[in-house]
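Chemist: no sequence on this one, just coordinates:
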């Protein structure tokens, strides 16, 4: 399987973006930030967290992402007089020291090759007394759609386990997240789970996003032959808990961490 792709907003939206929006809203509510603050959204993607932050009546929200495609989508979905967007790497943010009251990141940190460098950058750009916080999917246990997928894939191809995010991203758990934040110098570090329902109207609604090429599981599907893809599709169909109306009701959990800069 080739390099994991995260760049096309519509494909991302169908796959996990639609579930990330309620998580972003819950996360922002947990932070309980006063109006008039300056925010930095690191790894803003198509703008779900930026849009949620706008609900706090901020002075300004700045989004940073490495993907030109995602930045274009973020500008379309969350652009306006109180937002701005820039290309940049989480390990070397293109902003001055101590610039932001609130520094956040949604569903991004596990993809940063050196998350400790990113956490150090969060500390660098957070104002004294400011908040830094992030959340990531609970790939190991709480992201049911992906757990069903990888368990079905591994039953047909033992080599599929090498691509399973649950194995690849040990950061995505409360202990490692808290340790990362404390190591970067943040105080009053706390973590929490955020769980949202993921209801698919039917099997096609579940399966079709895996054909979009965005992320590890869709990338794995793209690497299969047509015969292998059909076998995986039918194995998934047989194991998913469909209701009488054909809907598939699952849940998605994210782990969040927050701290303050002394």
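Modeler: Sure thing, it's come through. This structure is a prediction, so every number in the text was calculated from the model and none was measured.

Chemist: switch to C-alpha atoms for all contacts and neighbour counts from now on
Modeler: OK.

Chemist: what helices or strands is the helix or strand harbouring residue 191 leaning on?
Modeler: In the assignment (DSSP states H and E), residue 191 maps to strand 187-200. Judged by 3 or more Cα pairs under 8 Å, 6 or more residues apart in numbering; DSSP states H and E, strand 187-200 is in contact with helix 18-31, helix 174-183, strand 248-260.

Chemist: for it, the distance to its chain's centre please.
Modeler: Put simply, strand 187-200 sits 12 Å off its chain's centre (Cα atoms, centre = their mean, to the nearest Å).

Chemist: returning to what we had before: export the helices and strands packed on strand 187-200 to a markdown table and tack on distance to residue 128 and mean neighbour count?
Modeler: Shown next, in a markdown table, are those (distance: least, Cα to Cα, whole Å; neighbours: other Cα atoms under 10 Å):
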| stretch | distance to residue 128 | mean neighbour count |
| --- | --- | --- |
| helix 18-31 | 16 | 19 |
| helix 174-183 | 15 | 18 |
| strand 248-260 | 8 | 22 |
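
Chemist: Comparison target, given below:
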């Protein structure tokens, strides 16, 4: 998914390749799996609900819902056929249905779900307000709409910032592609305003921080070479010699531990609202 509002956004989004489920899992899915349990604990939804996940990706949040929340049913959608196939293959549960769908035009009936959630998706939806309004529409009165996104403006995803800082030192144009510039609304105030613009009230926001620890440099570098996401898309767009220079710059600058691991932290903003 990529932004589509204006030439600058289209240019920035040209590297957002989200089709390959395995590539996304290596780059981002594994970290979303760490955020998901904390997000669901905070949401504190009762058992037996009908859930919808918008933008299920490779199934990180879906799996956590099924494991922790005892849902009556879960419908999970994503615009990427590759992601849906990956999620369906990885989550074998009769309560779950995975299907291709558009966050901005949900096919579910009005007031048909108890909880609608989304993980690391809304910043890539072209019309975020419309997507949230659709999420609100399908929730029953008293139900919940909730989501989380990375703290891009606060440089909260440290491994991602390490990549972009190294890239910008070699290629000044890379600075225009960074998520903090593309998604400045990913702050508590910005997300509260976005939710309110879609008709959601009594909005609550909480920070969720997780460790993102890489076994070694290859574990850090390889996901950037797979093309799934803005930074990996940028990396794979480089000529081989430029990509090698970036690799060498990163290899020399990362904060290695004594055992060779590379440890960062990542912060997400979680948002929830109850539909009246």
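Modeler: Structure's in. What do you need? From a predicted model like this one, the values you see are computed outputs, not experimental measurements.

Chemist: Stretch 15-31 of the first structure corresponds to what range in the second structure?
Modeler: With TM-score structural alignment applied, stretch 15-31 of the first structure matches the range 27-43 in the second structure.

Chemist: ok, now stretch 182-201 of the first structure?
Modeler: The aligned range for stretch 182-201 of the first structure in the second structure is 196-215, by TM-score structural alignment.

Chemist: Mind listing what's buried along that stretch?
Modeler: Neighbour counts over stretch 196-215 of the second structure (16 or more other Cα atoms under 10 Å) mark 196, 198, 200, 201, 203, 205, 207, 208, 209, 210, 212, 214 as buried.

Chemist: before we move on, what about stretch 127-139 of the first structure?
Modeler: Buried residues in stretch 127-139 of the first structure, counting neighbours by 16+ other Cα under 10 Å, are found at 127, 130, 131, 132, 133, 134, 135, 136, 137, 138, 139.

Chemist: Does the second one touch residue 187 like I think?
Modeler: What it means is residue 130 of the first structure. No - using Cα atoms under 8 Å, residue 130 of the first structure is not in contact with residue 187, being 10.5 Å away.

Chemist: what's the overlap in contacts for those two?
Modeler: Contact criterion Cα atoms under 8 Å, 6 or more residues apart in numbering; residues shared by residue 130 of the first structure and residue 187: 260, 261, 262.

Chemist: quick one: contacts for the counterpart of the second one in the second structure?
Modeler: Same thing as residue 261 of the first structure. In the second structure, the residue paired with residue 261 of the first structure is residue 275, using TM-score structural alignment. Taking Cα under 8 Å, 6+ apart as the criterion, residue 275 of the second structure is in contact with 136, 139, 140, 141, 142, 143, 144, 145, 200, 201.

Chemist: same thing but at 10 Å, please
Modeler: Contacts for residue 275 of the second structure (Cα atoms under 10 Å, 6 or more residues apart in numbering) come out as 114-115, 136-137, 139-145, 199-202.

Chemist: One more: residue 189 of the first structure?
Modeler: Neighbour list for residue 189 of the first structure: 132-133, 177-182, 257-261 [criterion: Cα under 10 Å, 6+ apart].

Chemist: and with 6 Å instead?
Modeler: By Cα atoms under 6 Å, 6 or more residues apart in numbering, residue 189 of the first structure lies in contact with 258, 259.

Chemist: Okay, it and residue 262 of the first structure: tell me how far apart.
Modeler: From residue 189 of the first structure across to residue 262 of the first structure, the span is 11 Å (Cα to Cα, to the nearest Å).

Chemist: same deal with residue 254 of the first structure?
Modeler: According to Cα to Cα, residue 254 of the first structure and residue 262 of the first structure sit 26 Å apart.

Chemist: repeat for residue 121 of the first structure
Modeler: Going from residue 121 of the first structure to residue 262 of the first structure by Cα to Cα gives 15 Å.

Chemist: okay, these two: which has more neighbours?
Modeler: For residue 121 of the first structure and residue 262, the more surrounded residue by other Cα atoms under 10 Å is residue 121, and the numbers stand at 20 against 14.

Chemist: That one matches what in the second structure?
Modeler: Structural alignment places residue 121 of the first structure opposite residue 134 in the second structure (criterion: TM-score structural alignment).

Chemist: and that match, what helix or strand is that in?
Modeler: Here residue 134 of the second structure is assigned to helix 128-137, by DSSP H and E.
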